[in-house]
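Return a 3D structure for these sequence lines:
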Amino acid sequence: MAESTQPLSPRARLAVTAGKAAAAVSRAAGRGSGSVIGGKVALRVDPDLLGRLAGHLDVVLVSATNGKTTTTRLIAEALRAAGEVVSNALGANMPAGITSALSAGANARFGVIEVDEKYLAGVARDVSPKAIALLNLSRDQLDRAAETRMLAERWREGLQGLKTTVIANADDPLVVWAASSSGQVVWVAAGQEWKDDAWSCPSCGGVLQHHGDDWRCGACGFGRPTPTWVLSGDHVLDPNGSAWPIHLQLPGRANKANATSAAAVAAAFGVAPQVALQRMQSVAAVAGRYDVVSYEGRDIRLLLAKNPAGWLETFSLIDGPPAPVILSVNARGADGTDTSWLWDVDYTRLAGHPVVVIGDRRLDLAVRLEVAAVDFRVCDTFQEALQQLPPGRVEAIANYTAFQDLRRIVGN
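Sure thing, here's the model as predicted:
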């Protein structure tokens, strides 16, 4: 356990109080949870507050393009077997949101913190984490996010000299390149279905050769490290070779991969894999994702897909009988305004499904589906879309702000 720090200074206490007051005003005004504005106000009063709030905690940071919110939740549940946890469970993952979350952790032992990829190095400097989990890097928010190779380089520089254990996905070349600068790395074979951002070697620029699970650069030899934690079907293999069953309520291969990384993180904090995996079974949904809700006589499963890698994993959840599908895409500030990523998604996977398209950018998506030769209808509203679909459970797949719109409509 981290050493206990001195009680917060008067300035830090004032910062926490001011932040909570600002958050309360934001909630009262109906502008959301208030975590971001509360954190911004607190950090304005005390710029060093984040580090002060984390001083008594054993902290793990979780960063990735996809899966970080879910993995953060799974780790938090696992570590509760060993003590109280404070976490930014709703995904406010920039310094202001993280500061708000930690302000509620005065009595916690562990801090389980999701961090936006661009802020990882800075937050790590502030909170001195015991562990950092790196899951993947892929293209996202093309109008403003750094190119994935640049993010990997930023991670690599930020990890140099940092006294922490890095738990990293051995199947993502960009993550391996970033994590390799750390002195202590635990490699996890979590899988990587999306490979279109990792064909060139991050070390020398050569072409990476992929052979099954293995990958290697033919020019410089940079390649996949040997993992000590492995996802094998429905089991996690630990460093001793023992196989532990995964029984999640969360669906899909991607969540088994998230659970494998979470089990490796929990082990770094002294929680045995069988205990960690058992506790993960209690997680049925994460911030509304995967929830099945009843609305106007229909069962609707809410699925979030923000970028090509996320859409690919989500399509794997609806393989099988051709269930009706609603697709919703926006391009607001939180989504990124560039929708050219739609052309990187293999929408032919939707062939045979009754498909209806809604959202602010429904016409962009309609053009993409037409080129993919997928039958679809365009509707103006969610209610109209439901009326166009045949009976049965509906799969509703949406990017970030479109997903929040759907949650408000169905009362989730």
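
CA atoms for contacts and neighbours, from now on please.
Will do.

Around the nearest residue to residue 93 once chain neighbours are set aside, count how many other residues there are.
Ranked by Cα to Cα, 6 or more residues apart in numbering and with sequence neighbours excluded, the top spatial neighbour of residue 93 is residue 115, at 4.6 Å. Look at residue 115: counted by other Cα atoms under 10 Å, it has 28 neighbours.

And the residue nearest the centre of this protein?
residue 68 (2.3 Å; Cα atoms, centre = their mean).

If I follow the layout properly, that one ends up in contact with residue 117?
No - here residue 68 does not reach residue 117: they are 9.8 Å apart, not a contact under Cα atoms under 8 Å.

quick one: the helices in the stretch 51-200 of the chain?
Using DSSP state H, counting those that start in this stretch, the helices of the stretch 51-200 of the chain run over 68-79, 95-102, 120-127, 148-159, 173-179.

next SSE after the helix or strand hosting residue 12?
In this structure, residue 12 is located in helix 10-28 according to DSSP states H and E. The element immediately downstream of helix 10-28 (helix or strand, assigned by DSSP H and E) is helix 35-45.

one more to put side by side:
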Amino acid sequence: MPLRTAFAVSVSKTAAALSRATGRGDGSVIGGRLGMMIDPDLLAHLAAGRQIALVSGTNGKTTTTRFTAAALGVLGDVATNSFGANMPTGHTSALARAGTTRYAVLEVDEHYLAQVIQATQPRVVALLNLSRDQLDRAKEVAMMADLWRQALASHPAVHIVANADDPMVVYAAGAHPVAEVTWFSAGQRWQDDSHVCPACGGHIQRGEAGGWACANGDLRRPTPQWTLLDGEVVDPEGQPHEVKLQLPGTVNLGNAATALAVAARFGVNPVDAIPRLGSVASVAGRYAQVEREGRLVRLLLAKNPASWLEAFEMADVAPTLLAINARDPDGLDTSWLYDVDFSPLRGRQVLVSGDRAMDLAVRLEINDVPFTHVKTFADAVGAVPQGRLEVIANYTAFQDIRAELDRVL
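Below is the predicted model:
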């Protein structure tokens, strides 16, 4: 390792450790930022010699990354950005902290995928989905698919594991050599961003069993090698595998199927990987269950229309706290609330909180969902009977509630 790189790694690890010790955060960003100031090519140097998988998409990448790292653990130690810092500073910090490992699994923000592929030269890239997100700063969905397509076409040797159910993902992977794409089927509950073919602008026609095709014939759903059938993951040989997860929802079975498909490219047998997936109980606090004053609190993160739809499917029919902020990490525009159908919450005790609780209150009134406004998480706990309390919150609201729970997650 060049002297400058070694010094940058030392500074990165020290800064991250100091950040954690002083309670200012996990240090993933500051450690990577300082290291890259010293050595701008630090990520490439740290990636050299490792077999790397990248995981990207609008939703599910943190959980899929955690599952994939667990699956690759069959082969040995795996470096990963488990705290969710998914930009190059976070990747740099994660690899520096891990030291020498043969394998790495990195969650990548979809806007940085091209840059991170170039720096890390991964063995596998997993493409999960593309949908609208943070309207004040995120790119339009079809534009994002185009950027992915260009980036992947420039790296034909990289193997892609891609979601056959999302037309935007299929288009992005479409310029890649057919032999270097593995298709999986994880479903697509949110379809509002893929009514139009990104290749020609024609209408996407949908059929039974998840099938879809462009009306003009320019794009159609590929045949997936990995599928979900009756709650089991079916591998390319047609062998079904029962996957028992601690994490809720059909969406996490899809995330698990993706992880198994990625791990298989490294030679991991699904039979060996599946028990490791079942050991994952929480991902950066998401899905964690904590007892507080006789209430069993479960935290679900939801950041955009697609993830809110999935959160409603995961949550039990129980008192539910919805918390919305609009700070920089969340995106400042809350108009996306009008893309979410909140009617599944009818019949539950619903509470609203957060900096933009009134925006959420107006949206709930439109959907005829009665609610109560509470100022704090503690007020919410006191307002519901003993038993289950579901909490669905976006980024900073989620972290605020974690802080009130004394970060026991």
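
closest to residue 274 of the first structure out of the helices of the stretch 51-200 of the first structure?
Of all the helices of the stretch 51-200 of the first structure, helix 68-79 sits nearest to residue 274 of the first structure, with 9.9 Å by Cα to Cα.

So which bits of that closest one are buried?
68, 69, 70, 71, 72, 73, 74, 75, 76, 77, 78, 79 (16 or more other Cα atoms under 10 Å).

Mind telling me what the fourth one corresponds to in the second structure?
So the one you mean is residue 71 of the first structure. Using TM-score structural alignment, the equivalent of residue 71 of the first structure in the second structure is residue 64.

and its match, what is it in contact with?
The contact partners of residue 64 of the second structure, taken as Cα atoms under 8 Å, 6 or more residues apart in numbering, are 55, 255, 256, 258, 259.

how close does the equivalent of the third one over in the first structure get to residue 70 of the first structure?
With TM-score structural alignment as the criterion, the equivalent of residue 256 of the second structure in the first structure is residue 259. Residue 259 of the first structure sits 9 Å away from residue 70 of the first structure when distances are taken as Cα to Cα, to the nearest Å.

now residue 300 of the first structure
According to Cα to Cα, residue 300 of the first structure stands 20 Å off from residue 70 of the first structure.

Can you give me the first-to-last residue distance of stretch 40-58 of the first structure?
Span of stretch 40-58 of the first structure from end to end, Cα to Cα: 24 Å.

Mark which of the contacts of residue 64 of the second structure are buried, thanks.
Among these, those scoring as buried are 55, 255, 256, 258, 259 (criterion: 16+ other Cα under 10 Å).

dump the residue contacts of the aligned residue in the first structure for the first one.
With TM-score structural alignment as the matching criterion, the partner of residue 55 of the second structure in the first structure is residue 62. Under the criterion of Cα under 8 Å, 6+ apart, the neighbours of residue 62 of the first structure are 68, 71, 72, 112, 113, 114, 115, 132, 133, 134, 135.

one more time with 10 Å, if that's ok
Contact partners of residue 62 of the first structure, counting by Cα atoms under 10 Å, 6 or more residues apart in numbering, are 68-72, 75, 93, 112-117, 120, 131-135, 166-167, 262, 265.

rewinding a little: for residue 326 of the first structure, see how far away the residue nearest to residue 93 of the first structure is.
30 Å.

residues touching the aligned partner of residue 128 of the second structure in the first structure, list them.
Residue 128 of the second structure maps onto residue 135 in the first structure, with residues paired by TM-score structural alignment. Residue 135 of the first structure sits next to 62-68, 71, 167-172, 175-176, 188, 190-192, 257-258, 261 when contact means Cα under 10 Å, 6+ apart.

Read off where stretch 281-291 of the first structure ends up in the second structure.
Under TM-score structural alignment, the match for stretch 281-291 of the first structure is residues 278-288.

End to end on that stretch, go ahead and measure it.
Taking Cα to Cα, stretch 278-288 of the second structure runs 14 Å from one end to the other.

Same check on stretch 335-346 of the first structure?
Per Cα to Cα, stretch 335-346 of the first structure runs 20 Å from first to last residue.

Output the residue interval of the second structure matched by it.
Taking TM-score structural alignment, stretch 335-346 of the first structure hits residues 330-341 over in the second structure.

The matching stretch: which residues count as buried?
Neighbour-count burial for stretch 330-341 of the second structure flags 330, 331, 334, 337, 338, 340, 341 (criterion: 16+ other Cα under 10 Å).

give me every residue that touches residue 184 of the first structure.
By Cα under 10 Å, 6+ apart, the contact set of residue 184 of the first structure is 131, 162, 163, 164, 165, 166, 167.

That one and residue 341 of the first structure, how far apart?
According to Cα to Cα, residue 184 of the first structure stands 35 Å off from residue 341 of the first structure.

Same question for residue 369 of the first structure.
From residue 369 of the first structure to residue 341 of the first structure the distance is 13 Å (Cα to Cα).
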